[in-house]
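> pasting the sequence and the predicted model now:
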Amino acid sequence: MVTVFYDSMCPLCVKEMRKLSRWDSEGALNLVDIHQADFSDRFPDVDPSAANRILHAQDHNGKMVYGLDATYVAWHAVGKGVWVSWLRWPMIAWFADKTYLFFARHRYRISALLTGQARCQQCQII
């Protein structure tokens, strides 16, 4: 099982989690909202502030991965890893990681441009 810690106040983030959830026919993902009231109690080893800055995931071996590595692990878990695997290629990974960090830092503005909604009060996946 792969656990993905996502920002439920980000419309684009929730949209991606919806897609992953639809593709997850094997139950390979555990999608966890970092804004849940009991988040820190349930996941004391995950800093919610850090998880709000950059995507966090725990792979099936229990290893924490971050950013596009977290994205790859999640997409791979639902059988779509090939769609994002090129983002981890050595000659592309550095640029992709920098682009991801820019996106993560400005995701609310980007969400507003693409969806018309900058934030939501804990958008629902389902």
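Ah, there it is.

> rest of the way, CA atoms for contacts and neighbours
OK.

> quick one: contacts for the nearest residue to residue 56 once chain neighbours are set aside?
Among residues not flanking residue 56 along the chain, residue 66 sits closest, at 4.7 Å (CA to CA, 6 or more residues apart in numbering). Residues counted as contacts of residue 66 (CA atoms under 8 Å, 6 or more residues apart in numbering) are 54-57.

> same list, those residues, but as a markdown table with distance to residue 82 and neighbour count please.
Listed next are these as a markdown table, based on distance: CA to CA, whole Å; neighbours: other CA atoms under 10 Å:
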| residue | distance to residue 82 | neighbour count |
| --- | --- | --- |
| 54 | 22 | 21 |
| 55 | 19 | 22 |
| 56 | 20 | 25 |
| 57 | 18 | 28 |
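
> those residues into a markdown table, with extra columns for distance to residue 30 and secondary structure?
Converted to a markdown table, the contacts of residue 66 look like this (distance: CA to CA, whole Å; DSSP: H, G, I helix; E, B strand; the rest coil):
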| residue | distance to residue 30 | secondary structure |
| --- | --- | --- |
| 54 | 18 | coil |
| 55 | 14 | coil |
| 56 | 12 | strand |
| 57 | 10 | strand |
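
> I'd like those laid out as CSV, including distance to residue 94.
Shown next, in CSV, are the contacts of residue 66 (distance: CA to CA, whole Å):
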residue, distance to residue 94
54, 16
55, 17
56, 18
57, 19
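
> another one to put next to it:
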Amino acid sequence: MNKVTVWYDGGCPLCLREIALFRRLDKKGAIKFVDLTSPGISCPLDRNFMLDRFHARENNVLLSGAAAFAAMWRAVPVLRPLGIAARFPGVLPMLESAYRLFLRIRPRLQRYAGGRLKT
């Protein structure tokens, strides 16, 4: 299995919950998590752009949105079938549409998650 790098928004309570879940699922350490809000972190793209959309690198290919999630899923054995299914014709465009919808409601979800985040 290839190493995947994931960039995430460490200032987003919703993102922190999701990354915590994936860290628990990633028992083999196949994912390198990079907090874009940490000082001194270099970004392969503009930091604000990367904060606006989810990004991952798989096999030296930079991915964003649903494709980045699918790469992360493929790195975790229990979710690997979902990541592989995303490669079937027509599946990734549907996932990307759902991701774009999610981005529209993300600010409300962040406020909700922020009020209930336990650190």
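Cool, the structure landed. Being a predicted model, the structure only gives us computed values, none of them experimental.

> just to revisit the earlier point, map the residue nearest to residue 56 of structure 1 across to structure 2 for me.
Counting by TM-score structural alignment, residue 66 of structure 1 lines up with residue 64 in structure 2.

> farthest residue from the center of structure 1?
The C-alpha centroid of structure 1 is most remote from residue 91, which lies 22.8 Å away (CA atoms, centre = their mean).

> how far away is that one from residue 55 of structure 1?
Taking CA to CA, to the nearest Å as the measure, residue 91 of structure 1 and residue 55 of structure 1 are separated by 22 Å.

> residue 11 of structure 1 too?
According to CA to CA, residue 11 of structure 1 stands 14 Å off from residue 55 of structure 1.

> same deal with residue 38 of structure 1?
To residue 55 of structure 1, residue 38 of structure 1 is 19 Å away according to CA to CA.

> next: residue 110 of structure 1.
Separation of residue 110 of structure 1 from residue 55 of structure 1 (CA to CA): 16 Å.

> state which helix of structure 1 is the longest.
Longest among the helix segments of structure 1 by residue count, using DSSP state H, is helix 90-105.

> so residue 57 of structure 2 sits right up against residue 6, yeah?
Yes: here residue 57 of structure 2 reaches residue 6: they are 6.6 Å apart, a contact under CA atoms under 8 Å.

> list residues touching both of those two?
Residues touching both residue 57 of structure 2 and residue 6 by CA under 8 Å, 6+ apart: residue 68.

> more neighbours: the two, which one.
residue 6 (24 against 21; other CA atoms under 10 Å).

> what's the counterpart of the more buried one in structure 1?
Using TM-score structural alignment as the criterion, the counterpart of residue 6 of structure 2 in structure 1 is residue 4.

> skipping adjacent residues, who's closest to that match in space?
Nearest to residue 4 of structure 1 is residue 57, by CA to CA, 6+ apart, at 4.3 Å.

> show me what contacts that neighbour?
By CA under 8 Å, 6+ apart, the contact set of residue 57 of structure 1 is 2-5, 64-66, 70, 73-74.

> turn the residues you listed into CSV, columns for secondary structure and distance to residue 104 of structure 1.
Below are the contacts of residue 57 of structure 1 laid out as CSV (DSSP: H, G, I helix; E, B strand; the rest coil; distance: CA to CA, whole Å):
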residue, secondary structure, distance to residue 104 of structure 1
2, strand, 21
3, strand, 19
4, strand, 15
5, strand, 14
64, strand, 18
65, strand, 15
66, strand, 12
70, helix, 13
73, helix, 17
74, helix, 17
